[in-house]
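Q: quick one, structure for this:
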Amino acid sequence: MQKLSLTGSTKHAADDQLRGLSVLFLDGDEVFIDNGAIHGKSRLETGVKFVQNRAEVPNGRTVLGLWITLHRFPEGQGFYGVQPFELFLDKEAQVGYKNLVEQVKGMEKAVRGEVNLAGVPQAARQKIVEYLQKVRPDLWQHAQPAFLEAMTSLGD
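A: Model prediction:
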């Protein structure tokens, strides 16, 4: 008898390419895409027990995450929506805090093309801009104007 594979894959497979919805992290000086975060399975989240109260994370560090979406414009595919979120992690203690409700709301807004980088410092934006321009200059070139303006504005 032949065994049918109805679920496709038994392991979560997340490549690090920009898709319709992607997650970009800024962890210290490192900028990277980890689409496993869409399902709460990024390399940062693996092995971490998430708690309900940020105060329960003894020596946490803040990691900036961005939901980034793409859209096909008449000129070509480009960056569309962006919404920030934070992870507060203590990898050594394997504990962390994230506001899942706010993350889901931010993801939905990014999918709708809403752009918000309020609270994201200019230095962080610059690192993200450099990364996105290097990884996919074509998507940067065709980004919606609100995305470009938010990424390159001088305000925090």
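Q: make it CA atoms for all contacts and neighbour counts henceforth
A: Fine.
Q: as a check, name the ranges of all helices in this structure.
A: Under the criterion DSSP state H, helices of the chain are mapped to 100-111, 122-135, 137-141, 145-152.
Q: what is the second one packed up against?
A: Here helix 122-135 touches strand 30-33, helix 145-152, going by 3 or more CA pairs under 8 Å, 6 or more residues apart in numbering; DSSP states H and E.
Q: can you give me the buried ones in the first one?
A: Neighbour-count burial for strand 30-33, with 16 or more other CA atoms under 10 Å as criterion, is recorded at 31, 32, 33.
Q: on that earlier part again, just put the helices and strands packed on helix 122-135 in a markdown table and tack on distance to residue 118.
A: Shown next, in a markdown table, are these (distance: least, CA to CA, whole Å):
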| stretch | distance to residue 118 |
| --- | --- |
| strand 30-33 | 19 |
| helix 145-152 | 9 |
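Q: residue 72: which of those is closest?
A: helix 145-152 (13.7 Å; CA to CA).
Q: what helices or strands is the closest one leaning on?
A: Packing partners of helix 145-152 (3+ CA pairs under 8 Å, 6+ apart): strand 76-90, helix 122-135.
Q: most tightly surrounded among these?
A: strand 76-90 (a mean of 22; mean count of other CA atoms under 10 Å).
Q: how far does it sit from the chain's center?
A: Offset of strand 76-90 from its chain centre (CA atoms, centre = their mean, to the nearest Å): 4 Å.
Q: that one packs against which elements?
A: Counting by 3+ CA pairs under 8 Å, 6+ apart, strand 76-90 packs on strand 61-73, strand 95-97, helix 100-111, helix 137-141, helix 145-152.
Q: which one of those is the most hemmed in?
A: strand 95-97 (a mean of 24).
Q: any residues touching it, and which ones?
A: 48-54, 57, 60, 87-90 (CA atoms under 8 Å, 6 or more residues apart in numbering).
Q: would you list those in JSON lines and tack on distance to residue 104?
A: Putting the contacts of strand 95-97 into JSON lines (distance: CA to CA, whole Å) gives the following:
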{"residue": "48", "distance to residue 104": "19"}
{"residue": "49", "distance to residue 104": "19"}
{"residue": "50", "distance to residue 104": "16"}
{"residue": "51", "distance to residue 104": "17"}
{"residue": "52", "distance to residue 104": "16"}
{"residue": "53", "distance to residue 104": "18"}
{"residue": "54", "distance to residue 104": "18"}
{"residue": "57", "distance to residue 104": "22"}
{"residue": "60", "distance to residue 104": "22"}
{"residue": "87", "distance to residue 104": "13"}
{"residue": "88", "distance to residue 104": "16"}
{"residue": "89", "distance to residue 104": "19"}
{"residue": "90", "distance to residue 104": "22"}
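Q: another one to check against the first:
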Amino acid sequence: MSEEQPSQKKKNQFTIMKDDSTDGHGGYGVGSISLENISPVIIDPAEDRAFVDMGAMHARSEVERRVKFLPDKEAVPNGKLYWIVWVTVEKKDSGSYYHGVAGSEIRVDRSIKRAYKSMPEHVNHMDKSMKGQVIVDHMDEHSKKLLGDFLRDFNKEMWENSADELKQALPE
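A: Below is the predicted model:
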């Protein structure tokens, strides 16, 4: 008997999470925020890469695993910089577009199994992304270029349909 090996290559994709809390059941979660159109894009400027990692929705992305997060950046002085960029996708008559984009910093030092992340910042940036805001000014230029290239390459039509504010914040 031969078993098929699952593909080792991960596909970059924006996952739509279905969690409609207003479907009429009246139970837990009614009136809460829906996260169905948001995806976390991880920017790794040291390795020149950007990728979607849905594990970040629950602090379980590739870069967040097997480390203890601390709220003090000074406690991780040699941490490697990553950005988790919360990207919200919406639809309008002309098609889907990047509605909101907000980057949140994390620093990871694997040698001491410690990392820095400001949970309030991540929650606020996720919320602002869902509200259509673009928050990337605090990111370094190289990381912004990686993000812009990723979004353009991922779906040119969604990029074209996006607001000028996003295109100006992430120039080519």
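Q: ok, back up a step: to residue 136 of structure 1, which of the helices and strands packed on helix 122-135 of structure 1 lies closest?
A: Comparison of those against residue 136 of structure 1 by CA to CA identifies strand 30-33 as nearest, at 12.1 Å.
Q: residue range for the closest one in structure 2?
A: Mapped onto structure 2 using TM-score structural alignment, strand 30-33 of structure 1 spans residues 49-52.
Q: how about residue 162 of structure 2, what's its match in structure 1?
A: In structure 1, residue 162 of structure 2 lands on residue 143 (TM-score structural alignment).
Q: and that match, what does it touch?
A: Applying CA under 8 Å, 6+ apart, the residues contacting residue 143 of structure 1 are 77, 78, 79, 80.
Q: which of those still touch in structure 2?
A: Of the contacts of residue 143 of structure 1, the ones still in contact in structure 2 (both residues aligned by TM-score structural alignment, their matches' CA atoms under 8 Å) are 78, 79, 80.
Q: circling back: let's have the helices of structure 1 in a markdown table, adding distance to residue 94 of structure 1.
A: Converted to a markdown table, the helices of structure 1 look like this (distance: least, CA to CA, whole Å):
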| stretch | distance to residue 94 of structure 1 |
| --- | --- |
| helix 100-111 | 18 |
| helix 122-135 | 25 |
| helix 137-141 | 36 |
| helix 145-152 | 32 |
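Q: what sits closest to the aligned residue in structure 1 for residue 146 of structure 2 if chain neighbours are left out?
A: Alignment note: residue 146 of structure 2 maps to residue 127 in structure 1; criterion TM-score structural alignment. Once flanking residues are discounted, residue 127 of structure 1 sits nearest to residue 31: 7.3 Å by CA to CA, 6 or more residues apart in numbering.
Q: list the contacts of the one you found.
A: 24, 25, 127, 128, 131.
Q: for the fourth one, which non-adjacent residue is spatially closest?
A: I take that to be residue 128 of structure 1. Per CA to CA, 6+ apart, closest to residue 128 of structure 1 is residue 31, 6.8 Å.
Q: could you check how far the match of residue 146 of structure 2 is from residue 95 of structure 1?
A: The gap separating residue 127 of structure 1 from residue 95 of structure 1 is 27 Å, by CA to CA, to the nearest Å.
Q: could you find the closest non-adjacent residue to the residue most central in space within structure 1?
A: In structure 1, the residue lying closest to the centroid (CA atoms, centre = their mean) is residue 23, at 2.4 Å. Nearest non-adjacent residue to residue 23 of structure 1, counting by CA to CA, 6+ apart: residue 67, 4.9 Å away.
Q: aligned partner of the one you found in structure 2?
A: Using TM-score structural alignment, residue 67 of structure 1 sits opposite residue 86 in structure 2.
Q: my read: residue 98 of structure 1 touches residue 65, true?
A: No: Residue 98 of structure 1 is beyond contact range of residue 65, at 10.8 Å (criterion: CA atoms under 8 Å).
Q: quickly list what's touching both of those two.
A: Joint contacts of residue 98 of structure 1 and residue 65 (CA under 8 Å, 6+ apart) are 86, 87.
Q: would you list the kept ones among the contacts of residue 143 of structure 1 in a markdown table and tack on distance to residue 139 of structure 1?
A: Listed next are those as a markdown table, based on distance: CA to CA, whole Å:
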| residue | distance to residue 139 of structure 1 |
| --- | --- |
| 78 | 4 |
| 79 | 6 |
| 80 | 9 |
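Q: okay then, goodbye and thanks.
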